[in-house]
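S.K.: okay, sequence plus prediction incoming.
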Amino acid sequence: MSHYDRITQEFTWDNSPLLVAAGAAFLIGYLQYYYAIKLMLTDGKGPMPVWMHIFYLAHDSSFSYTLGRDSSRFGGHFFLLGSSRAYALWSALEIWCLYYGLRYHRMETFSSALGDRAACLGNSLRYTIFMLAAMYCAVLMVASMLGEGCMLHWGLLTNTIMIVGPTHEYMRRGSRDGLAVGFCVVNIACVIFTFAPFSMFAQTFPETFATKPFYICGSVLLLYSFWLLAIVVGYPPKDKERSKSN
């Protein structure tokens, strides 16, 4: 049975526990980008390094296309079509984050990768283009190894990257500039709804995701996400003008 066959078999309108788990997972993903965009608007930078935005653009646009294309083979299955559109919206948010960083906050967005050269639009744009091309290659290579319809298998990886990827940004900031306690709390929820037995991953592919190694990894990442929360909580609160981002 292919990944697509399993997904379309399990995702039915009468499978309420799975639909609730999937809805929660997608909502958490949008909340993560709510914080990322809000912090960029208020603080000039967000919690995620630029390479993460580039990676997620490559991943989400790739799966938006493939899920939309392949849904016709399964009668336009609602979950495949809905996921395709959800990934398209995420892609638009990621494009906005990259545009905003390139246009208004190049040093804050790109200096961790380019240093002082980030001030030059050409340098930052070239970095974005070449890194995006490399990320598309990575997404396609892993997808080819995992097999057609591997959106949930890739989803596990993207959620893990969302937890671990911002670590160095948290540690080197020294303040809550571009960070928010709320973002950390949402990431804790992300770990729970990725690795818990009631997650859409475990419900759809129990032979892969409802296993002891999977739960051990989830426990480690849950502790990891609480550690990152403690780092941000340990920084002084922002001043009143920025308190709404906190």
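M.R.: Yep, that arrived.

S.K.: going by C-alpha atoms from here, please, whenever you check contacts or count neighbours.
M.R.: Will do.

S.K.: what are the ranges of the helices in this structure?
M.R.: Using DSSP state H, the helices of the chain run over residues 3-10, 16-43, 50-70, 78-104, 106-114, 121-146, 151-164, 167-173, 181-195, 200-204, 206-209, 212-234.

S.K.: turn those helices into a markdown table, including mean neighbour count.
M.R.: Shown next, in a markdown table, are those (neighbours: other CA atoms under 10 Å):
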| stretch | mean neighbour count |
| --- | --- |
| helix 3-10 | 16 |
| helix 16-43 | 18 |
| helix 50-70 | 21 |
| helix 78-104 | 19 |
| helix 106-114 | 20 |
| helix 121-146 | 15 |
| helix 151-164 | 17 |
| helix 167-173 | 14 |
| helix 181-195 | 21 |
| helix 200-204 | 22 |
| helix 206-209 | 14 |
| helix 212-234 | 16 |
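
S.K.: what's around Arg73, how many residues?
M.R.: 9 (other CA atoms under 10 Å).

S.K.: check contacts around it.
M.R.: By CA atoms under 8 Å, 6 or more residues apart in numbering, Arg73 lies in contact with nothing.

S.K.: I'd like to know how far it sits from Glu207.
M.R.: Between Arg73 and Glu207 the computed distance is 25 Å (CA to CA, to the nearest Å).

S.K.: and the comparison structure, right after this:
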Amino acid sequence: MNIISSLLSKYPADQVTPQDFIDKLTIGNPGWQSAYLAVLLTVIFGMLVYIIPIYLTEKDHQGPYPLYMHTFYCAAYFMGIWVFLDTWSKNGHVVLFLLLAIGEAIWVLMEIYSLQRALTYEKDINWKPGTSFKTRLRDVIFQVLIFYVSLNLLRFELHDSTMWKFWIFTQILITTVPGLSLEKQGSRQGHNVWLHVTLICVVIASFNPWCNMWAIVAPKLFSPANNPWYYITGAVCLFFAVHGLIVYLKLPAKK
């Protein structure tokens, strides 16, 4: 009964502050090696979930992610640039926060590339054939705008000055949606086995209880004892990531 009560009505009271990043990610501080290992793994897999789709988009003229994922991530990364620049300017110009802002800018550029390909290569997938470029571009801008204001509202209401609470939602989407989208699509176009293996690795790196960067930076908020929903969500994400790989392996080979 205590477990059920905890799941239904327990809320972590701690916030994630810039000082948490400084304490956990300053070289020489206790545990900095495991912290950087967790961050490195997350960043590597985060790059691969873009590099592999870019290759697939050029090869198949179709990517693995639906349009709304690109507009969502474009808005989220754009928000991240200004959040981390603001944090950098208000916390002694610690280089870590500037690097995070630069990383967000790189991800925005990759999303702009992906959206350009969605507007051209995938135009007949995302819009009715014959839809003008002006209408397609307007739709993309509108979606980015809606996501941008909504995500900032969520960040504000969560008191999430570092986006550390919000950021895990990007991992949830990236690990669950592609497999479901593939199943609906019914063909391997825009996908390959390495992408779906990488998505499984993303789940493991993000949600394992021993070495994930969320729990390392903010253990009071993301430890299994304080936030069981985090790890329940991870188990669900793992299920759907593995499901996506199984769906891919069962589909006929590309022509």
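M.R.: Here it is on my side, so go on. Keep in mind the model is a prediction, meaning the values are calculated, not measured.

S.K.: can you calculate the TM-score here?
M.R.: In this superposition the chains share a TM-score of 0.89, using TM-score structural alignment, normalised by the length of structure 1; 234 aligned residues with a CA RMSD of 1.7 Å.

S.K.: just give me the match in structure 2 for Leu140 of structure 1.
M.R.: By TM-score structural alignment, Leu140 of structure 1 lines up with Asn152 in structure 2.

S.K.: let me see the contact set for that match.
M.R.: Counting by CA under 8 Å, 6+ apart, Asn152 of structure 2 touches Met79.

S.K.: not counting its neighbours along the chain, what's nearest the residue sitting nearest the centre point of structure 2?
M.R.: Centroid-nearest residue in structure 2, with CA atoms, centre = their mean: Thr170, separated by 2.7 Å. Leaving aside its chain neighbours, Thr170 of structure 2 sits nearest to Tyr73 (7.4 Å; criterion: CA to CA, 6 or more residues apart in numbering).

S.K.: counterpart of the one you found over in structure 1?
M.R.: Using TM-score structural alignment, the partner of Tyr73 of structure 2 in structure 1 is Tyr56.

S.K.: surely its match meets Ala92?
M.R.: No: assessed by CA atoms under 8 Å, Tyr56 of structure 1 is found out of contact with Ala92, at 10.7 Å.

S.K.: trace Ile95 of structure 1 over to structure 2, please.
M.R.: So Ile95 of structure 1 corresponds to Ile112, using TM-score structural alignment.

S.K.: what sits against the residue lying closest to that match once chain neighbours are set aside?
M.R.: Spatial nearest neighbour of Ile112 of structure 2, chain neighbours left out: Cys74 (7.2 Å); criterion: CA to CA, 6+ apart. The neighbours of Cys74 of structure 2, taking CA under 8 Å, 6+ apart as the test, are Trp107, Val108, Glu111, Ile112, Val144.

S.K.: and the third one, how far is that from Leu25 of structure 2?
M.R.: Which is Glu111 of structure 2. 27 Å.

S.K.: so how far is Leu173 of structure 2 from the counterpart of Gly218 of structure 1 in structure 2?
M.R.: Aligned by TM-score structural alignment, Gly218 of structure 1 pairs with Gly234 of structure 2. Distance from Gly234 of structure 2 to Leu173 of structure 2, counting by CA to CA: 11 Å.

S.K.: then Val94 of structure 2?
M.R.: 30 Å.

S.K.: with His191 of structure 2 instead?
M.R.: His191 of structure 2 is 16 Å from Leu173 of structure 2, where distance means CA to CA.

S.K.: over to Ser187 of structure 2?
M.R.: 21 Å.

S.K.: now swap in Met79 of structure 2 and tell me
M.R.: Counting by CA to CA, the gap from Met79 of structure 2 to Leu173 of structure 2 is 17 Å.

S.K.: can you check Leu98 of structure 2 too?
M.R.: 26 Å.

S.K.: for Lys220 of structure 2, same thing?
M.R.: 24 Å.
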